[in-house]
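Participant: prediction below, plus the sequence it came from.
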Amino acid sequence: MTPFGARLRALREARGVSQAELARALHVSPAYLSALEHGHRGRPSPGLIHQVNEYFGLIWDDAEEMVRLARLSHPRVVVDTAGLSAGATELANRLAREIRRLPPDAIAALNAVLDAVPPEG
């Protein structure tokens, strides 16, 4: 599941909307919507994100959060470590190999470490 897919499902279920009903409103197939919710499809298009925000009446911070989650929702990530340290390459390879085995608390801890890194700029 992707962050966008999880949030979309939570919104849909909280409002009592079926996948078929939401798919019709967004002019996508129920199969596509299911794949999006389950993380079997890549990032949604900006147009679809806008449609979701309109359908659920999301504005300001909530709408921006959907855009942010969509950016973080590519289920097949490529990490380019060219020019980085051997340790960075090792980390990327180990993470790719072991991520399926990590418990939720370990994933949360890794995300917390990354959240603490100052933004570039």
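Facilitator: Nice, thanks for sending it over.

Participant: when you work out contacts or count neighbours from here on, use the C-alpha atoms and nothing else.
Facilitator: OK.

Participant: from residue 78, how far out is the residue of the chain most remote from its centre?
Facilitator: Distance from the C-alpha centroid of the chain, by C-alpha atoms, centre = their mean, peaks at residue 86 (28.4 Å). Computed as C-alpha to C-alpha, to the nearest Å, the residue 86 to residue 78 distance reads 17 Å.

Participant: same thing with residue 10?
Facilitator: Noted for residue 10: a distance of 28 Å to residue 78, by C-alpha to C-alpha.

Participant: and these two? which has more neighbours close in?
Facilitator: More neighbours sit around residue 10 than around the other of residue 10 and residue 78, counting by other C-alpha atoms under 10 Å; the figures are 13 against 9.

Participant: what is the neighbour count of residue 81?
Facilitator: Each residue near residue 81 was counted by other C-alpha under 10 Å, and the total is 15.

Participant: next one: residue 58
Facilitator: For residue 58, which is what you asked about, the neighbour count (other C-alpha under 10 Å) is 16.

Participant: in contact with it, which residues?
Facilitator: With contact taken as C-alpha atoms under 8 Å, 6 or more residues apart in numbering, residue 58 is in contact with no other residue.

Participant: let me know the distance separating it from residue 12.
Facilitator: Distance check for residue 58 against residue 12: by C-alpha to C-alpha, it reads 13 Å.

Participant: now residue 54
Facilitator: Taking C-alpha to C-alpha as the criterion, residue 54 is separated from residue 12 by 13 Å.

Participant: next, the one to line up against it:
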Amino acid sequence: MTPFGARMRSLRAARGITLTEMAAALQVSPAYLSALEHGRRGRPPPGLVHQVNAFFGLIWDDAEEVAQLARLSHPRVVLDTAGLPPVATELANRLAERIRALPEGTVAALLRLLDDQEASGRGSST
């Protein structure tokens, strides 16, 4: 499941909306929405993200959160470490090899570390 898919599913559940009902309202297939929720499709296009926000009546920070989650929801990531120090390539490769075995708490801790670095102004905004 992707971050966008998890958020969309929680919004649907909180409002008692079925996948079929939402798909009909957005004029997409239930199979497509299911694939988005489960990470079997890439990140959703901006137009669909806008439709989802409108469907749920999300504005301001809530709508931006959904848009950010969509940007972070590509289930098959490719990292280009060309030109970076060797340690960056090692990190990318080791993470790719081991991410499925990492406990959820460890993944959350790594995300917090990245968020802290970004908040302090040391992060790269690519």
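Facilitator: On my side now, so go ahead. These numbers come from a predicted model, not from an experiment.

Participant: chain neighbours aside, what residue packs nearest to residue 20 of structure 2?
Facilitator: If the residues on either side of it in the chain are set aside, residue 20 of structure 2 comes closest to residue 30, at 5.3 Å by C-alpha to C-alpha, 6 or more residues apart in numbering.

Participant: give the contact list for that neighbour.
Facilitator: Contacts were defined as C-alpha under 8 Å, 6+ apart; by that measure residue 30 of structure 2 touches 19-20, 22-24.

Participant: before we move on, the earlier item: out of residue 54 and residue 12 of structure 1, which sits in the busier spot?
Facilitator: For residue 54 of structure 1 versus residue 12, neighbours defined as other C-alpha under 10 Å are more numerous around residue 12 (17 against 13).

Participant: that one against residue 20, yeah?
Facilitator: No. Using C-alpha atoms under 8 Å, residue 12 of structure 1 and residue 20 do not qualify as a contacting pair, with a distance of 10.8 Å.

Participant: can you pull out the strands in structure 1?
Facilitator: Using DSSP state E, no strands are found in structure 1.

Participant: sorry, back to before: mind checking what the residue nearest to residue 20 of structure 2 lines up with in structure 1?
Facilitator: The pairwise alignment with structure 1 assigns residue 30 of structure 2 to residue 30, based on TM-score structural alignment.

Participant: separation between its match and residue 63 of structure 1?
Facilitator: Noted for residue 30 of structure 1: a distance of 23 Å to residue 63 of structure 1, by C-alpha to C-alpha.

Participant: got it, and residue 81 of structure 1?
Facilitator: Taking C-alpha to C-alpha as the criterion, residue 81 of structure 1 is separated from residue 63 of structure 1 by 32 Å.

Participant: out of the contacts of residue 30 of structure 2, who has the most neighbours?
Facilitator: Counting by other C-alpha under 10 Å, residue 19 has the largest number of neighbours within the contacts of residue 30 of structure 2, with 20 neighbours.

Participant: mind listing what that one touches?
Facilitator: Contact analysis of residue 19 of structure 2 by C-alpha under 8 Å, 6+ apart lists 12, 30, 33-34.

Participant: please render these as TSV that adds distance to residue 112 of structure 2 to the earlier fields.
Facilitator: What follows is the contacts of residue 19 of structure 2, written out as TSV (distance: C-alpha to C-alpha, whole Å):
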residue	distance to residue 112 of structure 2
12	27
30	34
33	29
34	29
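
Participant: if I look at the residue nearest to the spatial centre of structure 2, how far off is residue 49 of structure 2?
Facilitator: Compute the mean C-alpha point of structure 2, and by C-alpha atoms, centre = their mean the closest residue is residue 73, 2.8 Å away. Noted for residue 73 of structure 2: a distance of 12 Å to residue 49 of structure 2, by C-alpha to C-alpha.
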